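Q: The following comprises the amino acid sequence and a computationally predicted model.
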Amino acid sequence: MLLNVILGILFCLALLFGVSCFIKLISVKRQLKDMTDTMNDIQSGNGSRKILAVGNELTADLSYKMNEIVYDYEEQLSQLRVTDETNRQLMTSLSHDVRTPLTTLIGYLDAIHRGVAAPKNQEEYLEIARRKAHDLKEYIDILFDWFKLNSSEFSLSIEQTELAELTRNILKDWIPIFEEKHLDCEIEIPEKPLLAKVDLDGYTRIINNLVQNVMSHSQATQIKIKMLKKEAEIKIRIEDNGVGIEKPDLQHIFERLYKCDKGRSNKGSGLGLSIVRQMVEKMDGKITVHSVPNQYTVFTVCFPERN
C-alpha cells in the first residue's frame, strides 16, 4: 500500500514536471518567435524595435544581449549617416572654396601670360595670384589633416616632450608674420622645462591652427600667448582683442564645418578648430574658449603634466 502511494506521488510529480517543462517550452517557443519577428523588423529598417523580456524568462539574457547589439549597430549607423553628411558638405565646400580661388588664380596668371595685363599691373596681379595660391595651400592642408584624422589608419606618436622650448620654436616663425600684419604680440613662456606627453606634429598643428585662426578671423590688433603650469596641468592661452565670438556660436565653435555668421570672416573651411579639438583630445588634453564680442577671445589648451 505504501509503495503504491509513493509511486502515485512520484507519478504526480513527474506529471507536474512534464507539464511545467511543456509550458516552459511553449513559452520559450513564443519568446523565440517574438525575437525572430523583432529581428526581421529591425532587418527591414526599424531600428527602434527592442526585444521585450521579463527577468525570469529563460531567454532574458539572450534578449538583453541582442538589444545591446542592435543598439550598438544603430549607433554605428547613426555615425555613418553623420559622416556621410559631413563628407557631402565637404565636397560642396570643396567645390566652392577651392574652385573659386583657383579660377581667380588662373585668371590673373592667364592675363599676364596673354599680355592682357598692362606692365604696370603685372606685379599687382602676381601678388594677388601668390595670395590665392597660399590660400589654396592652407585649405588643402586642412582638408588633408581632416581626412587623415578620420582615417582608420591614423595614429599618433605620443612621447614625453618639453613643451616650453617646442612652443618657442613654433612661435618664432610667426614673429615676422605678426610684424608684417602690424599685430602686436606678447609671448610669455617660462624658462623652466614643462613636460607633457604629446605628438610633436599634432601639437605643432594645434598651436599653428589657433594662431592662424586669430590671423584669419579675429580682426585683432593684439595677440597674447601665455604658457603656464597650474596644479598638474600645462596650459597654453591664446588671446586676441578682436571682434570676438557671439554667445550662440561659442557652443558650436568646435563642430565640423561650423562657421560663425556674425563678426568673423567667411574665409576658411570650418574644419580648423574641429581638427584642433580632435588633436587635443587624442593627446588626453582639453580645450576651452571664452569670448566677449568686441573685447576678447581666449582659447585655452590644457595637457596633463608628466614628470
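A: Received it, and whenever you're ready, just let me know what you need.
Q: Please count neighbours and contacts with C-alpha atoms only from this point.
A: Fine.
Q: Give the other helices and strands that the one helix or strand residue 64 maps to contacts.
A: In the assignment (DSSP states H and E), residue 64 maps to helix 60-113. Other elements packing on helix 60-113 under the criterion 3 or more Cα pairs under 8 Å, 6 or more residues apart in numbering; DSSP states H and E are helix 119-149.
Q: which stretches of this protein form strands?
A: For the chain, strands defined by DSSP state E occupy the ranges 158-162, 184-188, 195-199, 222-230, 233-240, 286-292, 296-304.
Q: Would you mind putting those into CSV with distance to residue 145 and mean neighbour count alongside?
A: Output for the strands of the chain, formatted as CSV (distance: least, Cα to Cα, whole Å; neighbours: other Cα atoms under 10 Å):
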stretch, distance to residue 145, mean neighbour count
strand 158-162, 17, 15
strand 184-188, 27, 14
strand 195-199, 14, 21
strand 222-230, 24, 18
strand 233-240, 22, 22
strand 286-292, 18, 16
strand 296-304, 19, 20
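Q: Next, format these as JSON lines and append distance to residue 43.
A: Listed next are the strands of the chain as JSON lines, based on distance: least, Cα to Cα, whole Å:
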{"stretch": "strand 158-162", "distance to residue 43": "42"}
{"stretch": "strand 184-188", "distance to residue 43": "59"}
{"stretch": "strand 195-199", "distance to residue 43": "42"}
{"stretch": "strand 222-230", "distance to residue 43": "53"}
{"stretch": "strand 233-240", "distance to residue 43": "48"}
{"stretch": "strand 286-292", "distance to residue 43": "39"}
{"stretch": "strand 296-304", "distance to residue 43": "44"}
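Q: So which of those strands is nearest residue 83?
A: Closest of the strands of the chain to residue 83 is strand 286-292, at 22.9 Å (criterion: Cα to Cα).
Q: list the helices and strands that closest one packs on?
A: So strand 286-292, by 3+ Cα pairs under 8 Å, 6+ apart, packs with helix 247-250, helix 272-282, strand 296-304.
Q: now the angle between strand 296-304 and that strand, please.
A: Strand 286-292 and strand 296-304 are oriented at 160 degrees to each other (axes from the mean of the first three to the mean of the last three Cα atoms, to 10 degrees).
Q: Now do strand 286-292 against helix 272-282, angle only.
A: Put simply, strand 286-292 runs at 140 degrees to helix 272-282, going by the same axes, to 10 degrees.
Q: Put this next to the previous one:
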Amino acid sequence: MRFINQSPLQRLRTSLLSRYVLIIVTALVFIPVLIPASFMASWAVNRMLMLGGQETYQLPYGSAYELEQMWHKHAKALAAASPAEIDARLSALKEEYPDAALFWVDGAGITQLQLPVQATLPKQWSAEDTIAFMKAGINADPYTVVALIGGDEQAKQGFMVFKLPRSYLTPQGRPSDSRFYGLFMALIFGIFILLSYLFFRDIRKRLLRLEAAMTSVGENGLPSPTDEGRPDEIGRLEQAFNHMVNQLEEGRRRERKEEELRKNLIANLSHDLRTPLTVLAGHLYSMGNEPLSAQGRQSLALMEAKLDDLDHLIDHLLSYNLLASGKYALSMERQDVHRIVRESAAAWYPIWEKAGMTVDIDLPDEPLRWAVDTQGFRRVLDNLFQNVVRHAGTGKYVGIHTARWKGRPALIITDRGPGLDAASGFKGAGLGLAIIELLLREMGLRLDAESSAKGTRFAIFPAS
C-alpha cells in the first residue's frame, strides 16, 4: 500500500486536479507574453516576405495618396476643356486604369460620360445629391476620389469621379499581418488543446484498463489485479481495487479451507456413527426376541423408529456432502418421468395405506420426457414422499399429477398438512429438501413450493 502513507502535501502534488490546474495557470501566465510575441513574429515573417520578393508585392495602381494626386492633376489640366476633350481624357485614363469606374458631371449637374455605365447615378445632380454622394464615399469601398474640373478654384465645369475597389490598394499576393497573427494565436491554443487532450486521454486509458480488470474474471471466479500507475487519485483507486481483490482471494481460500474441513467432518462423523448405530440396531433386534411387556414393546418400537430416523439423517448428510462437493455421480438420460413416478408411488403405496392417507394419482398416458438420472430422480421423489408422511401426515392426503407451471410442464405433489413455515420456505423444511434442490439443480430442474395452512404444493419443472 505505497500510496496510503502519503502526506497531504504529497497527495496535493500528485493530484490530477493539481496537474490540470498547472496546465491552465501556465496558459494564463504565458498569454500576456505570447500575444506580443505573436505580433512580433507576424511582423518579422511579413518583413521577410517583403524583403524576399518586393517586386511581387507592389501595388498595381500605386497607393491611395498617389491615385488622389494623379486624379486632381488630370482634373486641373482639363481647365477650359470642351466636353469632347474631357471624354477623351477619361477614356484614356480608363485604359490606364481598367479596374476603375470613371464618370463626370458638367456644370449644369448633368451626368456625362460613364465608364462603365452605372445605373445608380442620377442623370441630374442636385446639391443634395452631390453632398450625399461625397459623404457616402468617405472611407468607403470602393475607394472614391472627387475632383473639380479645372482645379479647386474652378467649379463651373463640374466635377469628375474616380472609383477603385480597395482590394487594389492592398499589396497583392502577400498575406496580411492579421493572418499571421491569427496563425500564431491558433498555434498557441492548439498546443493548449493538445496538452488537455493528452491529459484526459491518459486518464481515460487508465480508467478503461481499470474497468477491464474489474469486469474480467480469472480462473478462480474473481477479478484479476491491475497494474498500479502514478500515485494520483486513479493510482489510489487501482491500489484499493488490488487490495480488495487480495482480500477476496484470501476470503475464498479461507472459505475453501473451512468447506473442506466441514465436508471431512461430516464424512468422518457419518462413518463413525455407523458402527454404534449398527450395534444398537442388533441389540434392539435381540431385545425384540425377548419376552417384554406391552409398554416395553412400545418403547422398543419407538427406539427402532428413532434409530431408523437417525440412519436416514446420516444418509442425508452423506448425500448432501457429496452433492455440495460435486462428487455425486449422475447418469443423465432422456426418459419418461411419468413411468419413474408411477414406480416410486407403487413402492410407497403400502406406507401411505398404513398411515391412512388418501392417494390421488392422476398422470396422463402421454410420456413426459426429461433428461434425468433415474436413481437421483427416485431419490428426489422418495424424499418428497417421506416429507409428506412425516410432516403432513395429519392431512391424510397425497396427490400426484401434472400441470403447467410458469409456462412449463411440471410434476405437482400436493398434501393437506399444516404447511411449511412461510418465513423460511421449503429450504427450511429440512435437510432432505435441501438435497432435493441440489439434485434437481444438477439435473437442470427446479423445485417451487406454495404453502398455506391448508397444505403444500411442490412443483418440479425444467429450469429453462
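A: Noted; the coordinates are in hand. All values derive from a computational prediction rather than experimental measurement.
Q: so residue 148 of structure 1 makes contact with residue 142?
A: No - applying Cα atoms under 8 Å, one finds residue 148 of structure 1 not in contact with residue 142, separated by 9.8 Å.
Q: The two: which is more packed in?
A: Remark: of residue 148 of structure 1 and residue 142, residue 142 carries more neighbours, 20 against 13, as counted by other Cα atoms under 10 Å.
Q: Chain neighbours aside, what residue packs nearest to the more buried one?
A: Spatially, and ignoring its direct neighbours in sequence, residue 142 of structure 1 is nearest to residue 272 (6.5 Å; Cα to Cα, 6 or more residues apart in numbering).
Q: what's the answer for residue 11 of structure 2, then?
A: Spatial nearest neighbour of residue 11 of structure 2, excluding adjacent residues (Cα to Cα, 6+ apart): residue 232 at 7.0 Å.
Q: Confirm for me that that neighbour is in contact with residue 16.
A: Yes - in this structure residue 232 of structure 2 lies within contact range of residue 16 using Cα under 8 Å: 6.2 Å.
Q: Any figure for the gap between residue 233 of structure 2 and residue 197 of structure 2?
A: Distance of residue 233 of structure 2 to residue 197 of structure 2, given as Cα to Cα, to the nearest Å: 19 Å.
Q: And residue 254 of structure 2, by the same measure?
A: The gap separating residue 254 of structure 2 from residue 197 of structure 2 is 46 Å, by Cα to Cα.
Q: Just want to know which of residue 233 and residue 197 of structure 2 has more residues nearby.
A: Set side by side, residue 233 of structure 2 and residue 197 show more neighbours around residue 233, with 15 against 12, by other Cα under 10 Å.
Q: mind checking how far stretch 297-307 of structure 1 is from the chain centre?
A: 18 Å (Cα atoms, centre = their mean, to the nearest Å).
Q: now stretch 320-328 of structure 2
A: Chain-centre distance of stretch 320-328 of structure 2: 40 Å, with Cα atoms, centre = their mean.
Q: End to end on it, go ahead and measure it.
A: End-to-end distance for stretch 320-328 of structure 2: 9 Å, by Cα to Cα.
Q: go on, stretch 45-65 of structure 1?
A: Terminal residues of stretch 45-65 of structure 1 lie 19 Å apart, using Cα to Cα.
Q: One more: stretch 286-295 of structure 2?
A: Using Cα to Cα, the end-to-end distance of stretch 286-295 of structure 2 comes out at 17 Å.
Q: and for that stretch, what are the contacting residues?
A: 297, 300 (Cα atoms under 8 Å, 6 or more residues apart in numbering).
Q: do stretch 142-158 of structure 1 as well
A: Contacts with stretch 142-158 of structure 1, where a contact means Cα under 8 Å, 6+ apart, come from 197, 198, 199, 200, 202, 269, 271, 272, 275, 278, 283.
Q: Now do the contacts for the counterpart of the third one in structure 2.
A: The reference is to residue 199 of structure 1. In structure 2, the residue paired with residue 199 of structure 1 is residue 373, using TM-score structural alignment. If you count contacts by Cα under 8 Å, 6+ apart, residue 373 of structure 2 has them with 330, 331, 332, 333, 443.
Q: ok, those residues vs residue 38 of structure 2, which is closest?
A: If you rank these by distance to residue 38 of structure 2 using Cα to Cα, residue 443 comes first, at 78.8 Å.
Q: Quick check: closest non-adjacent residue to that closest one.
A: In space, and not counting its chain neighbours, residue 443 of structure 2 is closest to residue 372: 5.7 Å by Cα to Cα, 6+ apart.
Q: and that neighbour, what does it touch?
A: Neighbouring residues of residue 372 of structure 2 by Cα under 8 Å, 6+ apart: 331, 332, 333, 334, 335, 443.
Q: Redo these as JSON lines? Include distance to residue 449 of structure 2.
A: As requested, those are arranged in JSON lines below (distance: Cα to Cα, whole Å):
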{"residue": "331", "distance to residue 449 of structure 2": "26"}
{"residue": "332", "distance to residue 449 of structure 2": "25"}
{"residue": "333", "distance to residue 449 of structure 2": "26"}
{"residue": "334", "distance to residue 449 of structure 2": "25"}
{"residue": "335", "distance to residue 449 of structure 2": "24"}
{"residue": "443", "distance to residue 449 of structure 2": "18"}
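Q: Can you tell me which of the residues you listed is closest to residue 178 of structure 2?
A: Distances from residue 178 of structure 2 to the contacts of residue 372 of structure 2, taken by Cα to Cα, are shortest for residue 443, at 81.1 Å.
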